[in-house]
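Undergrad: Here is a sequence with its predicted model. Questions after.
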Amino acid sequence: MLTDLEEKRGRLRQESHAIGDRHSQLNAEASKWAERRNELNRATEGLIERAKSFKKLRDESNKNVAQSKKKRDECNENIKQLYVKIEDLQKKHNPTGERSIRDLSREIDHLEFRQQTEVLSPEKEKQLVDKISALRAEFKGRKEQLEKSEDMKKLLDQAQALRDQASTYHNQVTRFAQLAQEYHDQMICSFKEADQTRAEADAAQKEFLKAQ
């Protein structure tokens, strides 16, 4: 009888130890998953903040694009008005009906745009470059002729200064637009990473609950 009780007590002690060991194991497992979950949540928060900072930079760049576009368009409008005055004066100094300096300027701009944006064969590109060079020479000659008039020289100088400003603003538009796209891409990437770490944190939370 005593032996049976001792055996029973021994079995209960073993079961108690086993339960205690299992409980400790589950606690350790739960702690591990809780730590992993917290780590992933912190990473998610960091990625979201990073994405927000890229969004702010993108929005600022887009704002700069709009401002530079506005200034560029204002310059172009002022150039247009100046060329109206230039053409009026040119008619007085150009009774032979030669091409206006404005027409030459427009054609040069158009051909330069083609040169920058179109894929041309070497022969076609050489023809285009030669034509641009010829037009520039004609433009220079017409400008020098017109600049003999003090009023005309003043208008041409103003027009050139505005063209330079418009070109600067156009370059700013391009640069800020590129930056805005880069910041946008980085923002999207950060949000995607945040979604991934959030999903991993949710999975860690499920494992934590299982170990409870």
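TA: Arrived safely. Numbers count the residues shown, from 1 in each chain.

Undergrad: C-alpha only now, for contacts and for neighbours.
TA: Noted.

Undergrad: Which stretches in the chain count as strands?
TA: Counting by DSSP state E, no segments of the chain form strands.

Undergrad: which one in it is furthest away from the centre?
TA: residue 1 (86.5 Å; Cα atoms, centre = their mean).

Undergrad: Relative to residue 92, how far out is the residue nearest to residue 85 when sequence neighbours are not counted?
TA: Residue nearest to residue 85 in three dimensions, not counting chain neighbours: residue 155, with 7.9 Å by Cα to Cα, 6 or more residues apart in numbering. Per Cα to Cα, to the nearest Å, residue 155 is found 15 Å from residue 92.

Undergrad: putting a second one here so we can go through both:
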Amino acid sequence: MSVEELQNRREHLQEKIGEAKQKRDRLNQKTRELKQKKYDIAHRIKEAKEEGIRHKEKRDEINERVASIKEKRKEYNEQHRDLKKEAEALRKEYLPQETPIEVLKDRKQKLEFKQMTQQLSKKAEQSLVEDLKELTRKIKARKKILEENPELREIIEKQKRMKEKGDKAHEKVKELAERAQDHHVKMIDAFNQSDELYKDLKKVQKEYVLARLDADKAHKKMVSYVKEIRDVEDEIKDIKHQEKRDEMQEKRSAIQEEADDVYERFKKGEKLSTEDFMLLQKAGLI
């Protein structure tokens, strides 16, 4: 291959080096960006998991409180039922032949509903009103008898307090259950977010590995071009050195030939000029 061809090859390789370097640098930049993206996603995964764990711990803590309050509510309700039975027994003891007050209240409630919902004749309306008055009187009378009994009154007060405690415990259970459910939903959302982010991380990781491999390939390609261009430059140098040696050899041959002619003239006894002597000396003939 001639020097000109090698020089053209060198120029072509220099262009290839530039292209490979640009590609490598572009891919290295992409790799750095993907590495940062991986770090950001991993950080968000960590935050989402920690948030999910916090909500889980809160939910479990509240559920423990719910279980404890449910036990208390159960105790209150059981005590309320026992007191109610005790009160009923005392009522029957003090009013054995009378209609139970609960039955009277039920009758009164039904009559009031009938009065509000049905169209009655004047006579029927008047009869219903009289019945309501009588029921009200009987209820008040029984209440008075029962309330005047200290033992029964104390039991009724205890029953009332137990019911209030049971109702409060029930409301607290509802409130805490809602809070626990809220933390449960947020926990699920956080863990779902973590799972989705992990899927994103796997995609970015794959993209990162491919970009890094492509960057390595581009770098190796550039290095191979650099090595090849050095080989081409060495070839050019060798050719130029050889050309120079050939040129010098040609010059030496021409000088030697001319010197041989002068030397032959010298041997024949011809008169030589200063330049002729210098030529003989240069050729090593004198």
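TA: Looks like it arrived, so ask away. It should be emphasised that the depicted structure is a prediction, and the values quoted were computed from it without experimental measurement.

Undergrad: TM between them?
TA: After superposition, the two chains reach a TM-score (TM-score structural alignment, normalised by the length of the first structure) of 0.78; 186 aligned residues with a Cα RMSD of 2.7 Å.

Undergrad: before we move on, the earlier item: out of residue 155 and residue 92 of the first structure, which sits in the more crowded spot?
TA: Taking neighbours as other Cα atoms under 10 Å, residue 155 of the first structure and residue 92 compare with residue 155 leading, 19 against 8.

Undergrad: Contacts only, for that one.
TA: Going by Cα atoms under 8 Å, 6 or more residues apart in numbering, residue 155 of the first structure touches 82, 85, 86.

Undergrad: Name only those of those that count as buried.
TA: Buried members of the contacts of residue 155 of the first structure, scored by 16 or more other Cα atoms under 10 Å, are 82, 86.

Undergrad: which of the contacts of residue 155 of the first structure map to contacts in the second structure?
TA: With both residues aligned by TM-score structural alignment, their matches' Cα atoms under 8 Å, the contacts of these that the second structure also has are 82, 85, 86.

Undergrad: What distance do you get for the alignment partner in the second structure of the first one to residue 145 of the second structure?
TA: Superposed on the second structure with TM-score structural alignment, residue 82 of the first structure falls opposite residue 83. Residue 83 of the second structure sits 19 Å away from residue 145 of the second structure, going by Cα to Cα.

Undergrad: do the same with residue 282 of the second structure
TA: The value you get for residue 282 of the second structure to residue 145 of the second structure, if Cα to Cα is used, is 158 Å.

Undergrad: Then residue 8 of the second structure?
TA: Distance from residue 8 of the second structure to residue 145 of the second structure, by Cα to Cα: 125 Å.

Undergrad: go on, residue 31 of the second structure?
TA: In terms of Cα to Cα, residue 31 of the second structure sits 92 Å off from residue 145 of the second structure.

Undergrad: which one of the two has more residues nearby?
TA: Ranked by neighbour count (other Cα under 10 Å), residue 31 of the second structure and residue 145 place residue 31 first, with 21 against 13.

Undergrad: Is that one in contact with residue 208, as I believe?
TA: Yes: between residue 31 of the second structure and residue 208 there is a contact at 5.8 Å, judged by Cα atoms under 8 Å.

Undergrad: Mean deviation, the lengthiest helix in the first structure versus the second structure?
TA: Determined from DSSP state H, the single longest helix within the first structure is helix 2-93. Compared with the second structure after the fit, helix 2-93 of the first structure shows a mean deviation of 1.3 Å (mean Cα distance after the TM-score superposition for the first structure).
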